[in-house]
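1. Got a sequence here, can you model it:
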Amino acid sequence: MSDLRDPAPYDALLLLSFGGPEGPDDVVPFLQNVTRGRGIPAERLKEVGQHYFLFGGVSPINDQNRALLDALRKDFAGHGLDLPVYWGNRNWAPYLTDTLREMTRDGHRRIAVLATSAYASYSGCRQYRENLADALATLAGEGLRPPRVDKLRHYFNHPGFVRPMIEGVLASLAELPEEVRAGAHLAFTTHSIPTASADTSGPAPGHGDGGAYVRQHLDVARLIADAVREETGVAHPWRLVYQSRSGAPHIPWLEPDICDHLRALRADGAPAAVMVPIGFVSDHMEVLYDLDTEATAKAAELGLPVRRSATVGADPRFAAAVRDLLLERAATERGADAERCALGALGASHDRCPADCCPARTPRPAAAGADSPQA
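-> Down below sits the predicted model:
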């Protein structure tokens, strides 16, 4: 990691996340925010929200972000990095626009942004950049001078993100009964997205065949599987699979679904499986319900022993990785050379998204990109 300790030109870090309800009365309003513009009736949203109601109407993502905020602040302070850290969400309080307004009034003029999505896709990157552009436009409409924002690069292959997941798989394998452990399959899971969105993820030269979204996940899965083999001496079979599909049935989405995959593993005689949620920074609802509840119940029905490995969450190594990403980008913005930590075959991602990166169906302004106006 970089030895530099100078965050200039940045004077603050913004943790940008999805948000989630924090009580039963929040569920439908939260889902209305998520689905804004689609005209979905409230009664239908109540049905969709049953996953949240099973957990008291509370998504774990906000507490996960509070823990990450605390980890970042402790890491920064422990390494002499005097930089305030703020938090804003797309779909629930603290809302992004409110947080950026607060940061502007606090005098911050150049803000680094860490999104809680490690991979390239429209929903995982460009949509956050569109939300930033909308928020900055709102501030300008209020007569405020918007700050400049720079989104930190994708960190899917940063060692501070990958190593905790490796250890999570090792721990989950150790929890399996000894007689099935060596034959256990690794099911690397991430959020399914429409194939058309996957195919156009990342810069245009790499579009098609799942685009950057699939390539990046495959690279991380391979890194973890190889590390597990090196540390255990066992080459566990593995596959990248998907979960949490929410689209219309006639639209192709990435497959196979985790439950279908577990069914296929059992039919093929697999003795056990470890579900590895590499597509998720923390244990939010898609992990708690789709894996810990639904997929685990399916495995029990099939008689297939399964474990679910841990997400990165607020692991101190991830907090250190964020510091590394911030200082790396700061040095680059100052025109200095900076080590760009990355594992695997794909190397470090770009700093500024190209104009053709993860395009939206309907073009909208997006901040922090090569084609974005700078404040």
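2. From now on I want contacts and neighbour counts done on CA atoms only, so please keep to that.
-> OK.
3. Need the residue closest to the centroid of the chain.
-> To find the centre residue of the chain, average its C-alpha atoms and take the closest one (CA atoms, centre = their mean): that gives Ser117, at 2.4 Å.
4. For that residue, give me its contacts.
-> Remark: with contacts taken as CA atoms under 8 Å, 6 or more residues apart in numbering, Ser117 is in contact with 17, 124-125, 154, 279-281.
5. roughly how far apart are the residue located most distally from the centre of the chain and Pro305?
-> No residue in the chain has its C-alpha farther from the mean C-alpha position than Glu179, which lies at 34.4 Å (CA atoms, centre = their mean). Here the criterion is CA to CA, to the nearest Å. By it, Glu179 lies 11 Å from Pro305.
6. Ile166: how many residues sit nearby?
-> Burial of Ile166 is recorded as 23 neighbouring residues (other CA atoms under 10 Å).
7. Isn't it up against Ala227?
-> Yes. Here Ile166 lies in contact with Ala227, judged by CA atoms under 8 Å, at a distance of 6.9 Å.
8. What ranges does the stretch 1-150 of the chain have for its strands?
-> Using DSSP state E, counting those that start in this stretch, the strands of the stretch 1-150 of the chain run over residues 12-17, 85-89, 110-115, 148-151.
9. please give me the structure for this one as well, since I'd like to look at both together:
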Amino acid sequence: MSGAGSSVKGKSAVLLLAHGTPDVLGEMAEYLSKVTGGRALPDEVVKELQHRYALIGLRETPGVEAPPLTKWTMTQAYLLEQALGAGKVYVGMRNWHPYIADVVNEMRRDGVTHIKAVCLAPQNSRTSVGLYRKAVLSTATGIEVEFVAGWAESPLLAEAFAKKLRPVWAEACEETGQRVPVLFTAHSVPCRTIMTGEASVAGARPGTPVQDSPDPYPVEAKRTAQMVAERMAAVGFQEKDWFFAFQSQGVSGGPWIGPTVEDTLKAIKAEGHVGVVMQPVGFLCDHVEILYDIDIAFRESARQLGLKLWRAESLNDSEVLVQALVDVVSGQYKATVDEVMVPA
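-> Presented below is the predicted three-dimensional model:
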């Protein structure tokens, strides 16, 4: 499945881009090889990730319902298509079915001549958005591509997160009888990703492209968090009430950016707090980094520190998120957009 609903009207269509996730546990090794660019991971890593995915519901055989990331991404595409009212919204995944290349070819067969590509990763990073861009352009020969490289500062995106955060923060404060801090998170990336061109040359592996500017990702991730915090002010939320950390550092080796969630939880406990509310602002729907990393692993880390952990619901089928996407696609929100390209 690469989209939903009506047929393409005209020659322009929206392509939503996401990470992808395996459908069954037996696909884990192949899936991870896509994530690492073909580099095989040790068996113990594959088995550990199979264990984590099993805990969030992935099975040995296909179930009635798709895995959370697939289910919610397809739902978001359907809701966006309905909100736009015209044209088909396609979904392409970088690391699993439906692959971006297959979906772009489908769009070509459908007569699409202009693609508006939007990453469901609002903060621009070379390890995410940059790879999506490469995947689209490598197969979109002869098709105009308008690629949205970032929409981290969308006011409606911030409001979508704030709407999910308000009730759980109020619940945590009422239950504890004190102000409970919020820990905003985004997915960590390798340190080499955010280095300047000069630093990259010094520490790069042979063949690594030289970057001539810092990666905007950590700044954009924290800016999204700041905007959510600002929208919480109406319910008494203050600057001192929030922290930020990068979660889910990878298993591929080398240093990844921090601070980590684990270290930040220790700092929160050291300040005398009895609980924490977590909200990942770099993710738009439920998947393993939320359902396992936060709901299971970080909850246990917090428990061992004597902290109760709450989590704001993921955006998933949020109406406000869909409107944010409408604004990005329509140009109402001035996202960071690459100029229109026609790959040769």
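10. In CSV: the contacts of Ser117 of structure 1, plus distance to Gln216 of structure 1.
-> Putting those into CSV (distance: CA to CA, whole Å) gives the following:
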residue, distance to Gln216 of structure 1
Ser17, 20
Gly124, 13
Cys125, 14
His154, 10
Gly279, 10
Phe280, 13
Val281, 15
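11. by contact count, what packs against the longest helix along structure 2?
-> Secondary structure of structure 2 per DSSP state H: the longest helix is helix 155-176. Applying 3 or more CA pairs under 8 Å, 6 or more residues apart in numbering; DSSP states H and E, one finds that helix 155-176 of structure 2 makes contact with helix 217-231, strand 275-280, strand 308-311, helix 319-330.
12. In structure 2, what range does stretch 154-161 of structure 1 match?
-> Counting by TM-score structural alignment, stretch 154-161 of structure 1 pairs with residues 150-157 of structure 2.
13. in the matching stretch, what counts as buried?
-> By neighbour count on 16 or more other CA atoms under 10 Å, the buried set for stretch 150-157 of structure 2 is 150-154, 156-157.
14. Among the residues you listed, which pair sits farthest apart?
-> Greatest spacing in the buried residues of stretch 150-157 of structure 2, by CA to CA: Gly150 and Leu156 (14.0 Å).
15. Please enumerate the helices of structure 2.
-> Using DSSP H, helices in structure 2 cover 28-35, 43-55, 68-84, 100-109, 129-137, 155-176, 191-194, 197-203, 217-231, 261-270, 288-291, 299-305, 319-330.
16. I'd like these as a markdown table, with distance to Leu183 of structure 2 appended.
-> Listed next are those as a markdown table, based on distance: least, CA to CA, whole Å:
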| stretch | distance to Leu183 of structure 2 |
| --- | --- |
| helix 28-35 | 27 |
| helix 43-55 | 23 |
| helix 68-84 | 22 |
| helix 100-109 | 33 |
| helix 129-137 | 24 |
| helix 155-176 | 11 |
| helix 191-194 | 21 |
| helix 197-203 | 30 |
| helix 217-231 | 9 |
| helix 261-270 | 8 |
| helix 288-291 | 13 |
| helix 299-305 | 12 |
| helix 319-330 | 21 |
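17. Quick one, which of those gets closest to Gln211 of structure 2.
-> Proximity to Gln211 of structure 2, assessed across the helices of structure 2 by CA to CA, is greatest for helix 197-203 (4.2 Å).
18. any residues touching that closest one, and which ones?
-> With contacts defined as CA under 8 Å, 6+ apart, helix 197-203 of structure 2 is touched by 192, 210-214.
19. same check, this time on stretch 237-252 of structure 1
-> Judged by CA under 8 Å, 6+ apart, the contacts made with stretch 237-252 of structure 1 from elsewhere in the structure are 184-196, 217-218, 221, 225, 253-258, 261, 286, 290.
20. And for stretch 49-58 of structure 2?
-> Defining contact as CA under 8 Å, 6+ apart, one finds that stretch 49-58 of structure 2 is touched by 23-25, 28, 67, 288, 291-292.
21. Using neighbour counts, pick out the buried residues of that stretch.
-> By neighbour count with 16+ other CA under 10 Å, stretch 49-58 of structure 2 contains the buried residues 49-50, 52-54, 56, 58.
22. same question, stretch 104-124 of structure 2
-> By neighbour count, with 16+ other CA under 10 Å as the criterion, the buried positions of stretch 104-124 of structure 2 are 104, 107-108, 111-124.
23. and what of stretch 184-201 of structure 2?
-> Taking 16+ other CA under 10 Å as the basis for neighbour counts, the residues of stretch 184-201 of structure 2 that come out buried are 184-190, 192-195, 197, 200-201.
24. One more: stretch 82-99 of structure 1?
-> Result for stretch 82-99 of structure 1 [16+ other CA under 10 Å]: buried residues 83, 85-99.
25. Same question for stretch 318-334 of structure 2.
-> If you call a residue buried by 16+ other CA under 10 Å, then stretch 318-334 of structure 2 has these buried ones: 318, 320-329, 333.
26. Next: stretch 119-127 of structure 1.
-> Residues of stretch 119-127 of structure 1 classed as buried by neighbour count (16+ other CA under 10 Å): 119-127.
27. ok, so what distance separates Arg239 of structure 1 from Leu288 of structure 1?
-> 21 Å.
28. again, but for Ile278 of structure 1
-> Spatial separation of Ile278 of structure 1 from Leu288 of structure 1 under the definition CA to CA is 14 Å.
29. and if you look at Pro9 of structure 1?
-> With distances defined as CA to CA, the gap from Pro9 of structure 1 to Leu288 of structure 1 amounts to 39 Å.
30. Format the contacts of helix 197-203 of structure 2 as TSV; extra columns: distance to Val277 of structure 2.
-> Rendered in TSV, the data for these read as follows (distance: CA to CA, whole Å):
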residue	distance to Val277 of structure 2
Arg192	30
Val210	39
Gln211	36
Asp212	37
Ser213	34
Pro214	31
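31. for those residues, which one is nearest Glu271 of structure 2?
-> Within the set of the contacts of helix 197-203 of structure 2, Arg192 lies nearest Glu271 of structure 2; the separation is 32.0 Å, counting by CA to CA.
32. Understood, closing this out.
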